[in-house]
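Visitor: Following is a predicted model, sequence given first.
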Amino acid sequence: MISAFANTWRIPELRDRILFTLAMIIIVRLGVHITLPGVDGTVIKAYMDAQSKADPSNPAGGLNAMLAVFSGGGLQQAGVFALGIMPYISASIMIQLMTAVVPKLARLSREDGGRQKITQFTRYMTIVIALVQGFFVARTLTHPASMPYLSGIEKYGVLVRDQSMLWYALVTATVVAGTMLLMWIGDQITDRGIGNGTSVIITVNIVSSLPGALIQAWHFFVTGKDVSPFNSWKMLLMIVMLLVVIAGTIALTQAQRRIAVQYAKRVVGRKQFGGQTQYLPLKVNYAGVMPIIFATAVLSLPPMMLKWMFPTQKWSLKIYEALTGGGTWYYVLGAIFIFFFSYFWVATMFQPSQISEDLKRNGGYVPGVRPGKPTAEFLDFTMTRLTFAGAIFLTLIFILPVVVGAVVNLPPSSPVLHFFGGTSLLILVGVVLDVMRQVETHLIQKHYDGFLRKGKIKGRYDRLAQTGAAASKVALVYLWTVIAVLVVFGTAVWIYNRGH
């Protein structure tokens, strides 16, 4: 595996793609820290410094951690990328579900050039969603006490002094432009870099919160108040458990049921086609991370609305604490939603009838099953059982922070447990595996060994090919020169602020 990493720099095209992806990642992280116009950056800085020293057992960390997944801290920083890539993800999910439900969109997706039109619809819907969310972001900045991710910031000063309609329009337009820029960067990474651009941006946002979580864990278990030697062993136990959980998640993410498909022999002229056995892979976790994203989105919306509309009502505070503090009802409802969305996603995305017709048209059949409707029923029955196992797996990932938190005496919503389960862990594992598959494909094409000595990393190779050429060396030189100038300027500003 070490030699495979070394060989990546010996392939010019692969090296250029990696450098381009790294440059885009730096731009994404810089945009998070550029404060929106009209927002007092000194108040944000004082608040973030206090948050970095906060107790990791704070029960409000669960919602903050969820927001950090998609905004990368942009909401807390009141940055240009405050909305992150979430509007584009929401629009993509809505269009994808509508494609599976609306016959007209389903026919359009199968036509020549239809995918480009659907992509255009997705971008239009992204702008609409970003406009609505951008207005609410501006509204939140004027009333920060109503949102949990900015709770307590009023102690450090007035965040927004000018609250005119012009400022509302300016901030809304800025965050919408930031989302569109992130969407463009994601497309560029997909075409000219490594990995799926949108997934890479989300992964970078997740990883950006890892250093802060580690520092909080170190203070809580090693150098904090009333720390005993036994607490240090707890932190070591957490590290071991994290490695075990990651290994198990990788194994179950790649698990699949291989359905044998036999193709009939055909003789065309002097050549014989077919007669061989191929396999139709059905993933155990076919829905991926989508059920957890849907479940957490549904569970996070009511407490935010109640906190905004009924901030002082007792019943509202009880519901808020139950749904944000990791209460029993939060995980009961979450498990129910995960099961529902798992079957809903498979029902809308997995089409056994179409697969059966395609096999029949190409002369393929499942041994022991008649072609046509019986094959569709067999695939549907098999996928139903696999979905049940996948839903159990997702539910275990969802409640895993509760188990780990009970062992180390932390609430399940603590940011320290942010990487032990849920959306973050599945996205991290999935994106890392996809990037490794793409790198391995380049290595094997150039006659280098892959990451594994025997076999290949399992995955769907049909969606790994980039559609565009790698960025030119001149463009890379200009890009990294601009980044170097920005880094030097930022370092000088940081040194100046430290001296004063």
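Guide: Yes, it's here.
Visitor: use CA for all of it now, contacts and neighbours both
Guide: Noted.
Visitor: need the helices for the stretch 201-350 of the chain, in chain order.
Guide: 210-218, 229-254, 290-309, 314-324, 328-349 (DSSP state H, counting those that start in this stretch).
Visitor: Kindly state which of those helices is positioned closest to residue 188.
Guide: Closest to residue 188 of the helices of the stretch 201-350 of the chain, according to Cα to Cα: helix 290-309, at 23.6 Å.
Visitor: Could you tell me the angle between the closest one and helix 328-349?
Guide: 130 degrees (axes from the mean of the first three to the mean of the last three Cα atoms, to 10 degrees).
Visitor: where do the strands sit along the stretch 351-500 of the chain?
Guide: Along the stretch 351-500 of the chain, counting by DSSP state E, counting those that start in this stretch, strands occupy 364-365.
Visitor: on that earlier part again, any chance of the helices of the stretch 201-350 of the chain in CSV, plus distance to residue 113 and mean neighbour count?
Guide: Formatted as CSV, the helices of the stretch 201-350 of the chain follow (distance: least, Cα to Cα, whole Å; neighbours: other Cα atoms under 10 Å):
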stretch, distance to residue 113, mean neighbour count
helix 210-218, 41, 16
helix 229-254, 32, 15
helix 290-309, 27, 18
helix 314-324, 44, 17
helix 328-349, 21, 17
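Visitor: of all these, which lies closest to residue 166?
Guide: Of these, nearest to residue 166 by Cα to Cα is helix 290-309, at 23.3 Å.
Visitor: follow-up on the earlier one: reformat the helices of the stretch 201-350 of the chain as JSON lines; add distance to residue 12.
Guide: Shown next, in JSON lines, are the helices of the stretch 201-350 of the chain (distance: least, Cα to Cα, whole Å):
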{"stretch": "helix 210-218", "distance to residue 12": "32"}
{"stretch": "helix 229-254", "distance to residue 12": "30"}
{"stretch": "helix 290-309", "distance to residue 12": "36"}
{"stretch": "helix 314-324", "distance to residue 12": "48"}
{"stretch": "helix 328-349", "distance to residue 12": "38"}
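Visitor: Go through these and name the closest to residue 403.
Guide: Here helix 229-254 is closest among those (Cα to Cα), at 10.7 Å.
Visitor: Output the contacting helices and strands for the closest one.
Guide: Helix 229-254 sits against helix 373-408, helix 422-445, with contacts defined as 3 or more Cα pairs under 8 Å, 6 or more residues apart in numbering; DSSP states H and E.
Visitor: one more time with 10 Å
Guide: Packing contacts for helix 229-254, counted by 3 or more Cα pairs under 10 Å, 6 or more residues apart in numbering; DSSP states H and E, involve helix 210-218, strand 277-283, helix 373-408, helix 422-445.
Visitor: Pasting the second one now:
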Amino acid sequence: MFETFRNAWKIADLRKKILYTLMVIVVFRIGAAIPVPFIDLEALKTLMGSMTGDTGLLGYFNIISGGGLEKATLFALSVTPYINASIIIQLLTVAIPPLERMAKEGEEGRKKIAKYTRYSTIVLGLIQAGAYYAYLYNSNIVKYNSGFDGVFTAIVIILTFTAGSALMMWLGEQINEKGIGNGISILLFAGIVSRGPSMVLQLVEYFKMGFEGQTQYFFIVPAIVVIFILIIAFIVLMTDAERRIPIQYAKRVVGRKVYGGQSTHMPIKVNMSGVLPIIFASSFLSIPSTIQMFVQAKEGFWKGFFDAFSTTGWLYGVLYFLLIIFFSYFYISIQYNPIEMANNLKKNNGAIPGIRPGKPTSDFIMKIISKVCLIGALFLGVVAILPIIFGAVTGIHGLSLGGTSILIVVGVAIETVRQIESQMLMRHYKGFLE
């Protein structure tokens, strides 16, 4: 990977794109350090003192925002509204025929869908900004919270959060046009990686506790480092893993020329859905945490309910694992159509050796996708709940980088390197000139 970046740096065009991407990341980090007005920062720091892990709702959003959420900064919402809007529009494209036809119209259709995604981002940004303001207001973090001053303060804070999310969306689009990699993914990557130093400091503090009589940390901290490296290797392995279905194209004669006859394959990625099932599952399980933000229950039914859905409890871990598997199959079912894939093969005179065209082919493809999806879902589930299991065993909770964060970071890094390599290949390919 480092060799790829070094070679890319030697090409002037790619060097400009890399520098532009780095400049946008710097702007993002500056915005993540500027707090919104009318906030009691000392009270906010006390309130958010325990928000360091990525298993809880606020902690997960805080990781994505690069620590901006716990400081109520301009980019506190980060790319969360855009990601949610993209997911909603993607699901509606499958469910609503006009949007489905629009998606198949080529470049013009994609531009219209992108426009709807932007509008949806603003709407979701307003909703999330309002919810976050309500949480800060109920926690007595907001200054000037009565009368006309309170209304003005609420409007300013909500619009500032919303403007920050819109600016994040615009920065991501600028990276897509003038930089390297997927813009939103790069900003997500930068936010998560920025929490790396805090994780190192946490481990150092735990290691120091070993000299204070708690000798078990002399073994736990190295174990964390080893597990961290193994998780990265496992994610890289599963990200590149695929099931190849052999395809044979029949020969056909057009005039005096013979076309086809070659053998190839149809790749089915093991991790076909990426991190979307984890996002879906965590969003679904965040409902109790969201309710708890507004309902202060110290005893009775609600206390037992919130304790049962605690992010460090076994019930949360089991439901998290099962929901990841469910949403993996759900996402694959709306993204992959075996019947359409079989029809495309038939139209191009292609066939799977030993399988008849038509329904037998679609059934075979569906069978393969189901098996591969199960492996990918189990992989995502294990990576997601590993921090929960590790915390239950060792008693260490709230590490700044967990399984989900590592999965996002590694995935974005691999995709960005591949894009750089493809652009380098295009610039060095001489084609028919030689």
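Guide: Happy to help now that I have it. Because the structure is predicted, anything quoted here is derived from the model rather than measured.
Visitor: rewinding a little: for the helices and strands packed on helix 229-254 of structure 1, which one sits closest to residue 365 of structure 1?
Guide: Ranking these by proximity to residue 365 of structure 1 (Cα to Cα) places helix 373-408 first, at 7.8 Å.
Visitor: residues contacting residue 118 of structure 1?
Guide: 92, 95-96, 99, 105, 108-109, 124 (Cα atoms under 10 Å, 6 or more residues apart in numbering).
Visitor: ok, back up a step: could the helices and strands packed on helix 229-254 of structure 1 go into JSON lines alongside distance to residue 259 of structure 1?
Guide: Output for these, formatted as JSON lines (distance: least, Cα to Cα, whole Å):
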{"stretch": "helix 210-218", "distance to residue 259 of structure 1": "40"}
{"stretch": "strand 277-283", "distance to residue 259 of structure 1": "5"}
{"stretch": "helix 373-408", "distance to residue 259 of structure 1": "9"}
{"stretch": "helix 422-445", "distance to residue 259 of structure 1": "23"}
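Visitor: on that earlier part again, so which of the helices of the stretch 201-350 of structure 1 is nearest residue 137 of structure 1?
Guide: helix 290-309 (12.5 Å).
Visitor: how much does that closest one stray from structure 2?
Guide: Once fitted to structure 2, helix 290-309 of structure 1 is off its aligned match by 1.4 Å on average (mean Cα distance after the TM-score superposition for structure 1).
Visitor: swap in stretch 237-246 of structure 1?
Guide: Compared with structure 2 after fitting, stretch 237-246 of structure 1 has a mean deviation of 1.2 Å; criterion: mean Cα distance after the TM-score superposition for structure 1.
Visitor: burial count for the residue mapped onto residue 284 of structure 1 from structure 2?
Guide: Under the alignment (TM-score structural alignment), residue 284 of structure 1 maps onto residue 270 of structure 2. Neighbours of residue 270 of structure 2 under the rule other Cα atoms under 10 Å: 22.
Visitor: dump the residue contacts of residue 270 of structure 2.
Guide: Contacts of residue 270 of structure 2 (Cα under 10 Å, 6+ apart): 238-243, 369, 371-377, 379.
Visitor: Is it possible to mark the buried ones in those residues?
Guide: 238-239, 242, 369, 372-377, 379 (16 or more other Cα atoms under 10 Å).
Visitor: picking that back up, what's the closest of the helices and strands packed on helix 229-254 of structure 1 to residue 75 of structure 1?
Guide: helix 210-218 (16.2 Å).
Visitor: elements contacting that closest one?
Guide: The criterion is 3+ Cα pairs under 10 Å, 6+ apart, and the helices and strands that helix 210-218 of structure 1 contacts are helix 41-52, helix 229-254.
Visitor: whereabouts in structure 1 does stretch 125-133 of structure 2 align?
Guide: The aligned range for stretch 125-133 of structure 2 in structure 1 is 130-138, by TM-score structural alignment.
Visitor: for that stretch, which positions count as buried?
Guide: Under the neighbour-count criterion of 16+ other Cα under 10 Å, stretch 130-138 of structure 1 has 130-131, 133-135, 137-138 buried.
Visitor: Kindly reformat those residues as TSV and extend each row with secondary structure and distance to residue 7 of structure 1.
Guide: Compiled in TSV, the buried residues of stretch 130-138 of structure 1 are given as follows (DSSP: H, G, I helix; E, B strand; the rest coil; distance: Cα to Cα, whole Å):
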residue	secondary structure	distance to residue 7 of structure 1
130	helix	42
131	helix	45
133	helix	44
134	helix	44
135	helix	48
137	helix	45
138	helix	48
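Visitor: residue boundaries of the helices in the stretch 51-200 of structure 1?
Guide: 61-71, 74-77, 86-101, 103-110, 114-142, 165-192, 197-208.
Visitor: closest one to residue 27 of structure 1 among the ones you listed?
Guide: Using Cα to Cα, the nearest of the helices of the stretch 51-200 of structure 1 to residue 27 of structure 1 is helix 165-192, at 9.0 Å.
Visitor: Out of the helices of the stretch 51-200 of structure 1, flag the one nearest residue 492 of structure 1.
Guide: Here helix 74-77 is closest among the helices of the stretch 51-200 of structure 1 (Cα to Cα), at 20.8 Å.
Visitor: which bit of structure 2 covers that closest one?
Guide: Residues 68-71 of structure 2 are the counterpart of helix 74-77 of structure 1, counting by TM-score structural alignment.
Visitor: Give me the residues contacting that stretch.
Guide: Stretch 68-71 of structure 2 is contacted by residues 29, 31-36, 39, 41-42, 44-52, 58-63, 74-78, 132, 191 when judged by Cα under 10 Å, 6+ apart.
Visitor: Please indicate which of those are buried?
Guide: Neighbour counting over these (16+ other Cα under 10 Å) leaves 29, 31-33, 35-36, 39, 41, 44, 51-52, 58-63, 74-78, 132, 191 as the buried ones.
Visitor: So the nearest residue to residue 120 of structure 2 once chain neighbours are set aside versus residue 122 of structure 2, what's the distance?
Guide: What sits nearest to residue 120 of structure 2 in space, not counting adjacent residues and going by Cα to Cα, 6 or more residues apart in numbering, is residue 85, at 5.5 Å. Per Cα to Cα, to the nearest Å, residue 85 of structure 2 is found 9 Å from residue 122 of structure 2.
Visitor: residues in contact with the aligned residue in structure 1 for residue 337 of structure 2?
Guide: Using TM-score structural alignment, the partner of residue 337 of structure 2 in structure 1 is residue 351. Residues in contact with residue 351 of structure 1 (Cα under 10 Å, 6+ apart) are 100, 376, 379-380.
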